[in-house]
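Student: Fold the following for me, if possible:
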Amino acid sequence: MLAMKALDSGFSVRRRMPALEKTAPSVCAVVLNWNRPDHTLECLDSLLPLIQKRQLALVVCDNASSDDSIDRIRAWAGRHFHLQTDSLARLLGDSEPSSEWDFLLVQTGANRGYSGGNNVGIRCALGREQCEFVWILNNDVLVHPHALDALLACAQQNSHVGVFGSTIVDYYRRDRVQMAGGCRYQPLTTLMNPVGGGRSLNEVLAGEADVPLDYIGGAALFCRAEMLRKVGLFDERFFLYYEETDLARRARARGYALRWCQQSLVYHKGGVSTGGRSSVNRKESWRSNYYENLSTLLYTRKHHPKLLPMAATLRFLGKSLVYLLRRRLRLFSALMTAYRDALTGRQTVVPTTLPEPTLLASGSVLRRLPGRKRVEPMDGACYSVPRPEERGRFRVAKRLLENLHR
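Tutor: Below you'll find the predicted structure:
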């Protein structure tokens, strides 16, 4: 019996979990950061116990942050891993990183968006020996301690499923669900309906687990490596938004199913890096609105071309009405620019040339030697010293040796 207790909340839910095989599948998590180190480090702290138990490897990609993100993430890693760094950063394009790592820190070289930045990390994960699953996580999530166990149990029972989604819980209201695995999507109206959104967590967990999904929410995607190798990675034309919708559609076209893993809990803040609207972020950014509208049109053109004229018209009218009612007139320019760029085939705020990603650091989990206490000085080296009870035995042995030499 596995107890699923929500962090810092007053309720608990118990579910019977099938026993995992002794040899758990190899899982690699990918976390993308862009100018939000506080949220990223909180996410990494929630993953650390899984890494230390050797259930998980981790790739952190930074999308050319302009703040101190790299220094802070590297300092965090230095406290928890044996780090290896090159004097001149090694380009991933020249040679693949060794599979003997538990942690990678990669600089993507530019702001490649959600799809491009995560693709860099996914390629590193797929290059790891015996990687069976890639867990793509937003940097503004915290994972429940048993979230990964639940996902692995679901994966063992559902070999036909290519992408699993967790129960996404509101980080700030932990009795409320943002979505149960993913969403339903209406291609004509371009409206998304999060399954179970706004309902209580206890109600959602007590309900039916087998629900129809059109795509898995991008905050937490648990993908079979086999599926990614066959279907491909994120389509980088979707800089922000719709990349997970497109991936789900391509996966289903290749015969893979989507499934909600009911007992896997992930706590999501929402809108941290994208500037999108959330429960705590009522101000939507120009950039977020631009890419939301642009990606909607690109997705419709790619997968529902016959619906494009009607869908584009309905969306333009609907968005215009929303902006008027909410008095967000400044966002009209984002809407107009997105429609212009969708028609002309160009995108705003995207670099024309992208430098190669750079591997900044790789590391392995610090292991404590039997009977020894680990000492980690500021220079990042790791030494092992005798415990107090051992020092007494060493002094006795030293005196015996001295007596023998007299």
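Student: switch to C-alpha atoms for all contacts and neighbour counts from now on
Tutor: Will do.
Student: in stretch 130-145, what's buried?
Tutor: 131-145 (16 or more other C-alpha atoms under 10 Å).
Student: Among these, find me the one that's closest to residue 342.
Tutor: Residue 342 lies nearest to residue 138 out of the buried residues of stretch 130-145, by C-alpha to C-alpha, at 26.5 Å.
Student: Skipping its backbone neighbours, what lies nearest the residue most central in space within the chain in space?
Tutor: With distances taken as C-alpha atoms, centre = their mean, the residue of the chain nearest its centroid is residue 137 (1.2 Å). Among residues not flanking residue 137 along the chain, residue 220 sits closest, at 4.6 Å (C-alpha to C-alpha, 6 or more residues apart in numbering).
Student: residues contacting that neighbour?
Tutor: 135, 136, 137, 138, 165, 166, 168, 266 (C-alpha atoms under 8 Å, 6 or more residues apart in numbering).
Student: next one: residue 113
Tutor: 63, 239, 240.
Student: So which of the buried residues of stretch 130-145 belong to helices?
Tutor: Applying DSSP state H to the buried residues of stretch 130-145, no entry is found in helices.
Student: Out of the residues you listed, list just those in strands.
Tutor: 131, 132, 133, 134, 135, 136, 137, 141, 142, 143 (DSSP state E).
Student: tell me the contacts of the fifth one?
Tutor: Applying C-alpha under 8 Å, 6+ apart, one finds that residue 135 lies in contact with 27, 28, 29, 30, 220, 221, 222, 223.
Student: Could you export the residues you listed as JSON lines, including secondary structure and distance to residue 5?
Tutor: Putting those into JSON lines (DSSP: H, G, I helix; E, B strand; the rest coil; distance: C-alpha to C-alpha, whole Å) gives the following:
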{"residue": "27", "secondary structure": "strand", "distance to residue 5": "23"}
{"residue": "28", "secondary structure": "strand", "distance to residue 5": "24"}
{"residue": "29", "secondary structure": "strand", "distance to residue 5": "22"}
{"residue": "30", "secondary structure": "strand", "distance to residue 5": "25"}
{"residue": "220", "secondary structure": "strand", "distance to residue 5": "19"}
{"residue": "221", "secondary structure": "strand", "distance to residue 5": "21"}
{"residue": "222", "secondary structure": "strand", "distance to residue 5": "21"}
{"residue": "223", "secondary structure": "strand", "distance to residue 5": "25"}
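Student: Before we compare anything, build this one as well:
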Amino acid sequence: MKSPRVSIIILNWNGWKDTIECLESLYRITYSNYDVIVVDNGSKDESIQKIKEYAKGDIKVSSKFFTYNPYNKPIRIFEVSENEARDGKFNRPLYEKYDVNKRLILIKNKNNYGFTGGNNVGLQFALSVLNPDYVLFLNNDTVVDKEFLTELIKVAESDEKIGIVGSKIYYYDYKGRSDIVWALGGGGVDLKTGRAWHYGISAQDKKVYKDTNKIGYITGCSMLVKKDILIRLHGFDDAFFSYYEDVDISLRAKSLGYRLSYALSSKVWHKVGATSGGDSVPFIVYIKARNHVLLVKTHGNSLNLILAVIWLLTYKHARRFINFVFLQRNPRLLIHYYNGIKEGLLRY
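Tutor: Sure, this is the predicted structure:
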């Protein structure tokens, strides 16, 4: 029986160095039926050119996780404009002539549409042109194990009600170590406060292994999604732009009757915060606060919303205050935090 077809979508925004390391690790996987789609989200650096140079074999990727492979170069790049991607224009017969590890689809978006919009362009293209059974959303600042996709598919195919599967994600570098778990595929969600958190390796979190019904969401860092879900939900909700979009789509998938699950033998290493810059960036502070409120408004009730705002202005605010004022010495970040809460309340 032929393996299910998987379209792997990687979003790049001014991060070509991370992207080519991710690509080099992907082209070493053992799974045999996949497509690699890089969506450049309106990068202002030399990302497009550098990705092309990598594909030609002009840039030799160095990584502590693998040895560079010169034998699958050059990789044939199929460039697709944003308009062509949205219209489904593509020379598939020519594309299919190349081996899976010697071809790359590069979609060039005109602007930065965020995690949601950028991935949705790639998703629309994949569904209309490649007809995959699954779509895998993978962060560009990751490196994957050779068996990671094989293990994801094993879990996904084990039960027809499983709709989304996540990988076991390690820190790429945690004080020189690469064996420290960042997230077990996803985490929990508490709509009473809007809080979402990663499941790690604590005794409490390990209980989730035995009862996957307790999984609240699968992280978008490495998220394998059944095609039917993406068609019915029309992909990610663009209102989120970035952050909490993975929680939102997980909750919406569960509302359709699908289950979430982990593939704990699927290993991915993640450069945490490499793409966004973390909580020192004003926009990140703003969007996290805004989307926190937006998530509760979308999936909770009025009481949930009141409790979530109280939580944001008390417990969460105290932590933000200490971080921004005393640790980062940048109290102006609090303004962006307040504006995010306000915008979340006023939206819709």
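Student: Tell me how the two chains score on TM-score.
Tutor: The TM-score (TM-score structural alignment, normalised by the length of the second structure) is 0.83; 313 aligned residues with a C-alpha RMSD of 2.5 Å.
Student: follow-up on the earlier one: show me the contacts of residue 113 of the first structure that map onto strands.
Tutor: Per DSSP E, the subset of the contacts of residue 113 of the first structure in strands is empty.
Student: Out of the residues you listed, which is nearest to residue 151 of the first structure?
Tutor: residue 240 (25.7 Å).
Student: you'd agree the closest one is up against residue 292?
Tutor: Yes - taking C-alpha atoms under 8 Å as the definition, residue 240 of the first structure is a contact partner of residue 292 at 6.9 Å.
Student: between those two, what contacts are shared?
Tutor: Joint contacts of residue 240 of the first structure and residue 292 (C-alpha under 8 Å, 6+ apart) do not exist.
Student: returning to that earlier point: among the contacts of residue 113 of the first structure, which one is most surrounded by other residues?
Tutor: residue 63 (26 neighbours; other C-alpha atoms under 10 Å).
Student: residue in the second structure matching that residue?
Tutor: Under the alignment (TM-score structural alignment), residue 63 of the first structure maps onto residue 41 of the second structure.
Student: The residue nearest to residue 161 of the second structure when sequence neighbours are not counted: neighbour count?
Tutor: Nearest residue to residue 161 of the second structure, sequence neighbours excluded (C-alpha to C-alpha, 6+ apart): residue 258, at 5.1 Å. Neighbours of residue 258 of the second structure under the rule other C-alpha under 10 Å: 18.
Student: show me the contacts for residue 258 of the second structure.
Tutor: Counted by C-alpha under 8 Å, 6+ apart, residue 258 of the second structure has contacts 161, 162, 163, 164.
Student: what's the helix or strand encompassing residue 339 of the first structure packed up against?
Tutor: Per DSSP states H and E: residue 339 of the first structure is located in helix 332-344. Counting contacts by 3 or more C-alpha pairs under 8 Å, 6 or more residues apart in numbering; DSSP states H and E, helix 332-344 of the first structure packs against helix 286-303, helix 308-325.
Student: Which residue ranges of the first structure form helices?
Tutor: 37-52, 69-80, 113-126, 147-157, 201-206, 225-231, 243-253, 286-303, 308-325, 332-344, 388-404.
Student: List just the one of those that sits closest to residue 364 of the first structure.
Tutor: Of the helices of the first structure, nearest to residue 364 of the first structure by C-alpha to C-alpha is helix 69-80, at 8.6 Å.
Student: between that closest one and helix 37-52, what angle do the directions make?
Tutor: Between helix 69-80 of the first structure and helix 37-52, the angle comes out at 30 degrees (axes from the mean of the first three to the mean of the last three C-alpha atoms, to 10 degrees).
Student: buried sites along helix 69-80 of the first structure?
Tutor: 69, 70, 73, 74, 77, 78, 80.
Student: aligned partner of residue 48 of the first structure in the second structure?
Tutor: Matched to the second structure by TM-score structural alignment, residue 48 of the first structure sits across from residue 27.
Student: give me every residue that touches the counterpart of residue 336 of the second structure in the first structure.
Tutor: Here residue 336 of the second structure is matched to residue 334 in the first structure, going by TM-score structural alignment. Going by C-alpha under 8 Å, 6+ apart, residue 334 of the first structure touches 286, 287, 289, 290.
Student: got CSV for those residues, with neighbour count too?
Tutor: Listed next are the contacts of residue 334 of the first structure as CSV, based on neighbours: other C-alpha atoms under 10 Å:
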residue, neighbour count
286, 17
287, 16
289, 22
290, 24
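Student: Can you tell me which of those residues carry over to the second structure?
Tutor: Shared with the second structure under both residues aligned by TM-score structural alignment, their matches' C-alpha atoms under 8 Å, the contacts from the contacts of residue 334 of the first structure are 286, 287, 289, 290.
Student: which residues touch the residue mapped onto the second one from the second structure?
Tutor: Translated: residue 287 of the first structure. In the second structure, the residue paired with residue 287 of the first structure is residue 283, using TM-score structural alignment. If you count contacts by C-alpha under 8 Å, 6+ apart, residue 283 of the second structure has them with residue 336.
Student: From residue 219 of the second structure, how far off is residue 283 of the second structure?
Tutor: 21 Å (C-alpha to C-alpha, to the nearest Å).
Student: and if you look at residue 11 of the second structure?
Tutor: 15 Å.
Student: In terms of neighbours, single out the busier of the two.
Tutor: The residue with more neighbours, out of residue 11 of the second structure and residue 219, is residue 219; 27 against 23, by other C-alpha under 10 Å.
Student: With adjacent residues omitted, what lies nearest to the more buried one?
Tutor: Nearest to residue 219 of the second structure is residue 186, by C-alpha to C-alpha, 6+ apart, at 4.7 Å.
Student: my guess is the one you found contacts residue 166, does it?
Tutor: Yes - with contacts defined as C-alpha under 8 Å, residue 186 of the second structure counts as touching residue 166 at a distance of 6.6 Å.
Student: Give me the common contacts of the two.
Tutor: 218, 219, 262.
Student: Could you let me know which of those residues ends up closest to residue 340 of the second structure?
Tutor: residue 219 (21.9 Å).
Student: quick one: what's aligned to the closest one in the first structure?
Tutor: Under TM-score structural alignment, residue 219 of the second structure pairs with residue 217 in the first structure.
Student: How about the alignment partner in the first structure of residue 317 of the second structure, nearest residue that isn't a chain neighbour?
Tutor: Correspondence of residue 317 of the second structure to the first structure, assessed by TM-score structural alignment: residue 320. For residue 320 of the first structure, ignoring the flanking residues on the chain, the nearest one in space by C-alpha to C-alpha, 6+ apart is residue 332 at 7.2 Å.
Student: still on that earlier bit, how near is the residue nearest to residue 219 of the second structure to residue 80 of the second structure?
Tutor: 32 Å.
Student: what about these two, which has more around it?
Tutor: residue 186 (32 against 19).
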